[in-house]
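Enquirer: sequence and predicted structure, then a few things I'm wondering about:
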Amino acid sequence: MAIVKPFKAVRATRDKVAMVSSKSYEIYTPEMLYSKLAFNPFTFLHVVNPGYKYHKQDITEELRFKLVHNRYLEFKENNVFQKDSLPAFYIYEKITPTNTFCGIIAAVSVEDYHNNVIKKHEGTLKKRELLFENYLKNTGFNAEPVLLTYPDNDEITAIIKKYKQQRAEYEFSTTDKDLHLLWVVNDANDIEKITEAFKDVETLYIADGHHRSTSSCLLAQRLARENSNHTGEEDYNFFMSYLLPESNLKIYEFNRFIKDLNGLTADEFLIELDTFFRIENRKQELYKPKEKHHFSMYLNGEFYALYLRKSIYNFTDALSKLDAQILYSTVLKPILGIEDIRNDSKIVYSQDKSDSLELKTKVDAGDFKVSFGMLPTNINELKEIVDSDLLMPPKTTYIEPKLRSALTIYEF
């Protein structure tokens, strides 16, 4: 039973939301960031990049978090942000040139995270967990929802459909040609229907935002210890999420680029691969896998198709069936000497849906010796691994939608 509740969002006024909301701070290059800050006084990037106001970018973590809080207060004082008077769910639809996503922004329970009702598929780094916990504690808000997915539910879908027939509270386009719409659900009957419908959902799966989830839970534990009157109903016991039905989630693969062959020549490397793979040299023909356990490889100016020898490879559990894990356990670790696939500088990951020749172009440029591609992981594989209490290797999934910052803000 998933606990999903409405909350009073802090959000931009309708006339300014297109200028306020932004992509995640980490996406912008320094040049892009400077341009946004210089020419848009309303962008939320001014809040999360507070040193710009004082022409000072090199500031301590503690001072930065304090200034973020101050810039946030200024946006509220200037009525750029206003807090809703009633708790609400927020139906958010993002329409891109290729996909349409529609789900519900809501508050979910940290207890559900601890009780494994909300499940994760990736590991997290303790350093990043603590950094974001400290950020939340000092700023007092979260502006990016965690992306959760749930099994398709007819009742929830019907409510969403009902509101989409009405005029949206927000409707704006961005320069990347995406259309964003948001409807406010503050009717008591509809709130109850949504709340009750999610009680029938046994499991919510984290699609994106593992560190934000964990950090929110760490903060809740910290604030509970500091609050002698803790009841469990305080806002810090919940965190903001965007709940999307499984059928609407889009999962893409990451390509892998390796900087050296671990002392092997190209011919020696191919001989090593022959143990676990049937190898076909496709020459200059672009090869992209069409089945699980098939891999594309680009080496020395030529494409190769690698087909796993299933009579040799031992499938032991859900993780061992995952293509990213197969590549790691048969190639990256034993042949190329890459033990720590999260931190080893020899491996680089890239997701570029617009460039089908990426495996070739990046190797031909000279920075890498070999590259690998595979089919994307599907939602059933993800769920099987999670339900088996296993974790995927890093950079197994690139999941959309990617959400905007400051469309709705959760305070605690």
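Expert: Nice, I can see it. Just so it is clear, the structure is predicted and the values come from calculations on it, not from any experiment.

Enquirer: C-alpha only now, for contacts and for neighbours.
Expert: Noted.

Enquirer: just want the most central residue of this protein.
Expert: For the chain, the residue nearest the mean C-alpha position is Asp208 (2.9 Å; CA atoms, centre = their mean).

Enquirer: residues in contact with that residue?
Expert: By CA atoms under 8 Å, 6 or more residues apart in numbering, Asp208 lies in contact with Val146, Leu147, Leu148, Ile399.

Enquirer: this is the comparison structure:
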Amino acid sequence: MAVVRPFKSIRPTKELVSKVAALPYDVMNTEEAREMVKGNPYSFLHVDKAQIDLPAETNQYDEIVYNTARKTLDKMREDGTYIQDNAPSMYIYRQIMDGRVQTGIVGCTSIDDYMNDIIKKHEHTRAEKEQDRINHVDHCNANTGPIFLTYKNVGEIDEIVASWTAKEPEYNFVSEDRISHIVWVINDTETVKRLEELFKSVKYLYIADGHHRAASAVKVGKMRREANPSYTGEEEFNFFLSVIFPADDLYVMDYNRVVKDLNGNSSEEFLNKVSEKFTVEEYKREGQYRPEGKGYFGMYLDNKWYKLTAIDGTYDSKDPVKSLDVSILQENLLRPILAIEDPRTSDRIDFVGGIRGLKELERRVAEGMKVAFSMNPTSIEELMNIADAGEVMPPKSTWFEPKLRSGIFVHELS
């Protein structure tokens, strides 16, 4: 039984929402963020990545960064950039990218559901990244970036969404990457109550993206509970900001790999070793090879594309983790042939999100990498199966597009 409840969102005015809305803080580095906000004092990156307004030598984890974030958020509320809804509401957030539509419910989910595994995870988190967002959330007294959740479709929720999205939206703008962002405010008490009831019929919610933000929000909630031992469980710090999409709406892109060297092998030696676990065919058609299904991989080496097909018996098709394409490549090629034991820590491998296209793999090889691999995307069903089994996915298994924009909704903790 999932808890999803309304909240009084702090959100931009209609006139400024397109300038405020920003990509998540963790998809760019500080220098890139500085460039992105030039000429735009309203960008939410001034809150989410506040070091961009401090001297270049400032440590991004220094307390002055979090204090600056809070001051900037307070200023945006004081100067009228932000308003706050008078009554608890839910919201509908629709994104349209290249004609494909995903539409989610914006509400607050429970830290208890996270701790009790009603909200399912599929990734490990890193302590230093968690601590950064713990500090940010605690200083700002707010969840500033939404958690991207998904669930197995519920027909009546779909019907409510369809009826509300026939109305005039509150926001409707196109961001610089040509993605449409449309928001409706569900401020009807009966509809909100019905949505709360319907989500109680949902057995599990699944984190699609935002594991560090979720873990940090939960830890801040626990800190607030310890500081307020008479808490009732209804306080806002017991909940965190989420956008919850039906699984059928979501699109997972490929997450490709590039490697610096062949681990001492010549190209011929490397191809011979690869052929022990994969059938290797030179791809004769024009353009890049995009894998057509599970067990297929593209490989770009010496200005040629190859089609790799995993040989039967190289993986356990019944194991939800071992049967992932990212696992098949790791266990049958990257580790045994290229000696990449841990892709999270190796400096010989890099990852390229599918949004950049397969030509980016050719470019990276031309600039010095030795070999590239194009991947078949991990499916939502595979993600859910792994989460249900209590397992974790290998690193860099999923790339979701479009990215949720930060700054459209802010959830105040007290």
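Expert: That came through fine. Just so it is clear, the model here is predicted, and its values are computed rather than measured.

Enquirer: tm score of chain vs chain?
Expert: Remark: TM-score between the superposed chains equals 0.94 [TM-score structural alignment, normalised by the length of the first structure]; 411 aligned residues with a CA RMSD of 1.9 Å.

Enquirer: how much space between Ala158 of the first structure and Leu182 of the first structure?
Expert: Here the criterion is CA to CA, to the nearest Å. By it, Ala158 of the first structure lies 16 Å from Leu182 of the first structure.

Enquirer: which of these two has more neighbours?
Expert: Leu182 (24 against 11; other CA atoms under 10 Å).

Enquirer: from Ala162 of the second structure, how far off is the closest residue to Ile179 of the second structure other than its chain neighbours?
Expert: Of all residues not flanking Ile179 of the second structure in the chain, Met97 sits nearest, at 5.0 Å (CA to CA, 6 or more residues apart in numbering). Separation of Met97 of the second structure from Ala162 of the second structure (CA to CA) stands at 19 Å.

Enquirer: who has more neighbours, those two?
Expert: Met97 (15 against 12).

Enquirer: surely the more buried one touches Ser180?
Expert: Yes. Counting by CA atoms under 8 Å, Ser180 is a contact partner of Met97 of the second structure at 6.7 Å.

Enquirer: ok so, going back, let me have the contacts of Asp208 of the first structure in JSON lines, adding neighbour count as columns.
Expert: Formatted as JSON lines, those follow (neighbours: other CA atoms under 10 Å):
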{"residue": "Val146", "neighbour count": "24"}
{"residue": "Leu147", "neighbour count": "26"}
{"residue": "Leu148", "neighbour count": "27"}
{"residue": "Ile399", "neighbour count": "16"}
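
Enquirer: among the residues you listed, which one sits closest to Gly373 of the first structure?
Expert: Of all the contacts of Asp208 of the first structure, the one with the least separation from Gly373 of the first structure (CA to CA) is Ile399, at 16.5 Å.

Enquirer: surely that closest one is within a strand?
Expert: Yes. Read with DSSP: H, G, I helix; E, B strand; the rest coil, Ile399 of the first structure is one of the residues of a strand.

Enquirer: who touches it in this structure?
Expert: Residues near Ile399 of the first structure by CA under 8 Å, 6+ apart: Ala207, Asp208, Leu249, Lys250, Ile251, Tyr252.

Enquirer: by neighbours, which of these wins?
Expert: Within these, Ala207 tops the neighbour count with 29 neighbours, counted by other CA under 10 Å.

Enquirer: what sits up against stretch 163-180 of the first structure?
Expert: Defining contact as CA under 8 Å, 6+ apart, one finds that stretch 163-180 of the first structure is touched by 14, 17-18, 92-97, 181-184.

Enquirer: selection in ChimeraX covering whichever of these are buried, please.
Expert: Buried residues among these (16 or more other CA atoms under 10 Å), as a ChimeraX selection:
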select :17,18,92,93,94,95,181,182,183,184
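
Enquirer: looking at the contacts of stretch 163-180 of the first structure, which are in helices?
Expert: Judged by DSSP state H, those include Val17, Ala18 as members of helices.

Enquirer: quick one, strands of the stretch 1-150 of the second structure?
Expert: Under the criterion DSSP state E, counting those that start in this stretch, the stretch 1-150 of the second structure carries strands at the ranges 4-5, 10-12, 82-84, 90-97, 100-110, 119-120, 142-143, 147-151.

Enquirer: and the ones you listed, which is most packed in?
Expert: Most buried of those by mean neighbour count (mean count of other CA atoms under 10 Å) is strand 142-143; its value is a mean of 26.

Enquirer: how close does Ala372 of the second structure sit to Phe351 of the second structure?
Expert: For Ala372 of the second structure relative to Phe351 of the second structure (CA to CA), the value is 10 Å.

Enquirer: what do the two both touch?
Expert: Both Ala372 of the second structure and Phe351 are contacted by Asn256, Arg257, Val258, under the criterion CA under 8 Å, 6+ apart.

Enquirer: what's the last one aligned with over in the first structure?
Expert: I take that to be Val258 of the second structure. Applying TM-score structural alignment, one finds that Val258 of the second structure aligns to Phe257 in the first structure.

Enquirer: hang on, its match in a strand?
Expert: Yes. Under three-state DSSP, Phe257 of the first structure sits within a strand.

Enquirer: check contacts around it.
Expert: Phe257 of the first structure neighbours (CA under 8 Å, 6+ apart): Ile347, Val348, Tyr349, Ser350, Leu359, Val363, Phe368, Lys369, Val370, Ser371, Phe372.

Enquirer: buried among those residues? Need that as a selection in PyMOL.
Expert: Here is the PyMOL selection string for the buried members of these, based on 16+ other CA under 10 Å:
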select buried, resi 347+348+349+359+363+368+369+370+371+372
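
Enquirer: ok so, going back, ok, the residue nearest to Ile179 of the second structure - contacts?
Expert: Contacts for Met97 of the second structure (CA under 8 Å, 6+ apart) come out as Arg178, Ile179, Ser180, Pro402.

Enquirer: PyMOL command to pick out the buried ones of those residues?
Expert: Only the buried entries of the contacts of Met97 of the second structure go into this PyMOL selection, using 16+ other CA under 10 Å:
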select buried, resi 179+180+402
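
Enquirer: across to the first structure, which of the contacts of Met97 of the second structure hold up?
Expert: Among those, the ones whose aligned partners also touch in the first structure (both residues aligned by TM-score structural alignment, their matches' CA atoms under 8 Å) are Arg178, Ile179, Ser180.

Enquirer: since that was my last question, I'll sign off now.
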